[in-house]
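K.L.:
Sequence and predicted model, in that order:
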Amino acid sequence: MQIEIRPYVERDAAQAAAVWNEVVEEGDAFPQTERLTAESGAAFFTSQSFTGVACDAESGQIVGVYILHPNNVGRCGHICNASYAVASDRRGQHIGEQLVCHCMKQAAALGFRVLQFNAVVCSNAAALALYRKLGFVQLGVIPGGFRRKDGSYEDIIPHYHVL
């Protein structure tokens, strides 16, 4: 399968929200608890510094999405943050890796100097392996920093990568 990553456009709202909502509903990776509708998704995705979508080149179906935005303001505004979602039936096909690599290039092109992840859940083995492979630096562990869907708490591991 050939994947194309391109900028989000408003006609992508429903498909991008559906991919995003899968991760939200699973309750083990994203801090968000509210599902996006096509309307709220359009507002959310267009409010980012950049939103990228991964499409199956043959069908045009959106199989992944990422958001990129400042992690802070003012004197720390050069540090960005991102989140990635891959459709559950497409995981394990290196789409996440393509999204992260695209995001890093896009972040640098937008003038960001560091990409920081605030809350990588410690049980997210695939993400942890990918970030290690791509040279991200782990900053430590925040005990119980993530509340899972079932109400239990899990450690999070912040990461960064100099762009």
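P.N.:
Happy to help now that I have it.
K.L.:
drop to CA atoms for contacts and neighbour counts, all remaining ones
P.N.:
OK.
K.L.:
you'd agree I95 is up against A54?
P.N.:
Yes: counting by Cα atoms under 8 Å, A54 is a contact partner of I95 at 7.5 Å.
K.L.:
Of the two, which one has the most company?
P.N.:
Neighbour comparison, I95 and A54: the larger count goes to A54, with 27 against 24 (by other Cα atoms under 10 Å).
K.L.:
Strands of this protein, residue ranges please.
P.N.:
For the chain, applying DSSP state E gives strands covering 3-7, 50-56, 62-70, 79-86, 114-121, 137-138, 142-147, 153-162.
K.L.:
Report the distance from the fourth one to the chain centre.
P.N.:
Same thing as strand 79-86. 3 Å (Cα atoms, centre = their mean, to the nearest Å).
K.L.:
got TSV for the strands of the chain, with distance to G27 too?
P.N.:
What follows is the strands of the chain, written out as TSV (distance: least, Cα to Cα, whole Å):
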stretch	distance to G27
strand 3-7	26
strand 50-56	21
strand 62-70	17
strand 79-86	13
strand 114-121	11
strand 137-138	23
strand 142-147	9
strand 153-162	11
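K.L.:
which residues are in contact with both of I95 and A54?
P.N.:
I3, G64 (Cα atoms under 8 Å, 6 or more residues apart in numbering).
K.L.:
what number of residues lie near A43?
P.N.:
14.
K.L.:
To V24, which of the strands of the chain lies closest?
P.N.:
Checking the strands of the chain against V24 by Cα to Cα gives strand 79-86 as the closest, at 9.2 Å.
K.L.:
putting a second one here so we can go through both:
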Amino acid sequence: MPALMEDPSTRLPAPQTHTAAAPTLTPRQTTLPKAGDAGVTLYPITKGPSSLPQDLTAFLHSEFSAEIERGATYPMEQPMALDQFRDYWFGTFAVVAVLDEEGTAPGEGLREGRKWEDVCLGTFYIKPNYPGRCSHICNAGFMTTNAARGKGVGQVMGEAYLEFAPRLGYKYSVFNLVFANNPASIRIWEKLGFSVIGRVPKAARLANSEELVDALIFGRELGN
């Protein structure tokens, strides 16, 4: 059975706990210690891609397409069309992280017309990893934008994930494909309490390796 992250055409319905809790979630405010304690707000996206500015989804689509073309972190070989990306990333539940702006009221950071290449730091989604009686186990996909790399955004998004996922009713998290030659990602998940619960030898043909790369499966109980 395919997991969502590996098969963009598959969409599992969110469990009832997720559907009920999602509208109650509010933005999370924090700072980036590696960027002079710059303020950042992480906005839950609970009403699908149509609730986002079109220029923002277009920007994130271009960032994700570039990530796919680099061929080192996601299993897809070809970028998605914009409409497919919008549904794949924002169709269930997602979070977008943007820099705070002086004079902007809380909750207004996702307004139309912002210079997203400067202020959008990254995004992640949360989805069930399995259907039905196992739908309380979730997975997530993360993307940091080019402008945000090296500023600790991955850590901030990981911390937000550990807040939002249990509030959506999920009990356990599985990351299906963390490639073994991605030490930055591995460090973040280990620091946040994840551990390796499985390994798939020679799982991926990646652009940054002449050899087939193992995939690590990370897991963590949520809510503790």
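P.N.:
Ah, there it is. Here the structure is a predicted model, which means the values were calculated and not measured.
K.L.:
Work out the TM-score between the chains.
P.N.:
The TM-score (TM-score structural alignment, normalised by the length of structure 1) is 0.89; 162 aligned residues with a Cα RMSD of 1.9 Å.
K.L.:
So what does V114 of structure 1 match up with in structure 2?
P.N.:
Using TM-score structural alignment as the criterion, the counterpart of V114 of structure 1 in structure 2 is Y172.
K.L.:
how close does that match get to G152 of structure 2?
P.N.:
Shown here: Y172 of structure 2 relative to G152 of structure 2, a distance of 24 Å by Cα to Cα, to the nearest Å.
K.L.:
Find me whatever residue is spatially closest to the counterpart of T144 of structure 2 in structure 1, sequence neighbours aside.
P.N.:
With TM-score structural alignment as the criterion, T144 of structure 2 lines up with V86 in structure 1. Ranked by Cα to Cα, 6 or more residues apart in numbering and with sequence neighbours excluded, the top spatial neighbour of V86 of structure 1 is G64, at 4.2 Å.
K.L.:
if we can go back for a sec, pretty sure the match of V114 of structure 1 is touching C134, no?
P.N.:
No: taking contacts as Cα under 8 Å, Y172 of structure 2 lies outside contact range of C134: 10.0 Å.
K.L.:
If you count surrounding residues, which of these two has more?
P.N.:
Each of Y172 of structure 2 and C134 has its neighbours counted (other Cα under 10 Å); Y172 has more, 18 against 11.
K.L.:
check contacts around that one.
P.N.:
Y172 of structure 2 neighbours (Cα under 8 Å, 6+ apart): H136, I137, C138, G219, R220, E221, L222.
K.L.:
just the buried members of those residues?
P.N.:
H136, I137, C138, G219, R220, E221, L222 (16 or more other Cα atoms under 10 Å).
K.L.:
now those residues in CSV, with distance to A165 of structure 2?
P.N.:
Shown next, in CSV, are those (distance: Cα to Cα, whole Å):
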residue, distance to A165 of structure 2
H136, 10
I137, 10
C138, 8
G219, 13
R220, 11
E221, 11
L222, 7
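K.L.:
Closest one of those residues to R167 of structure 2?
P.N.:
For the buried ones among the contacts of Y172 of structure 2, the nearest to R167 of structure 2 is L222 (9.4 Å; Cα to Cα).
K.L.:
ok, that closest one - contacts?
P.N.:
L222 of structure 2 sits next to L162, A165, P166, Y170, K171, Y172, S173 when contact means Cα under 8 Å, 6+ apart.
K.L.:
Same check on E39 of structure 1?
P.N.:
Going by Cα under 8 Å, 6+ apart, the list of residues near E39 of structure 1 reads A13.
K.L.:
try E221 of structure 2
P.N.:
Contacts for E221 of structure 2 were tallied using Cα under 8 Å, 6+ apart; they are K171, Y172, S173.
K.L.:
which part of structure 1 lines up with stretch 62-74 of structure 2?
P.N.:
On structure 1, the counterpart of stretch 62-74 of structure 2 by TM-score structural alignment is residues 18-30.
K.L.:
Run the chain-centre distance for the matching stretch.
P.N.:
11 Å.
K.L.:
Would you mind measuring from the residue nearest in space to the middle of structure 2 to V95 of structure 2?
P.N.:
Structure 2 has F124 as the residue nearest its centroid, 1.9 Å off, counting by Cα atoms, centre = their mean. Per Cα to Cα, F124 of structure 2 is found 5 Å from V95 of structure 2.
K.L.:
now the helices for structure 2?
P.N.:
Under the criterion DSSP state H, structure 2 contains helices at 16-21, 54-70, 82-90, 116-119, 153-167, 183-191.
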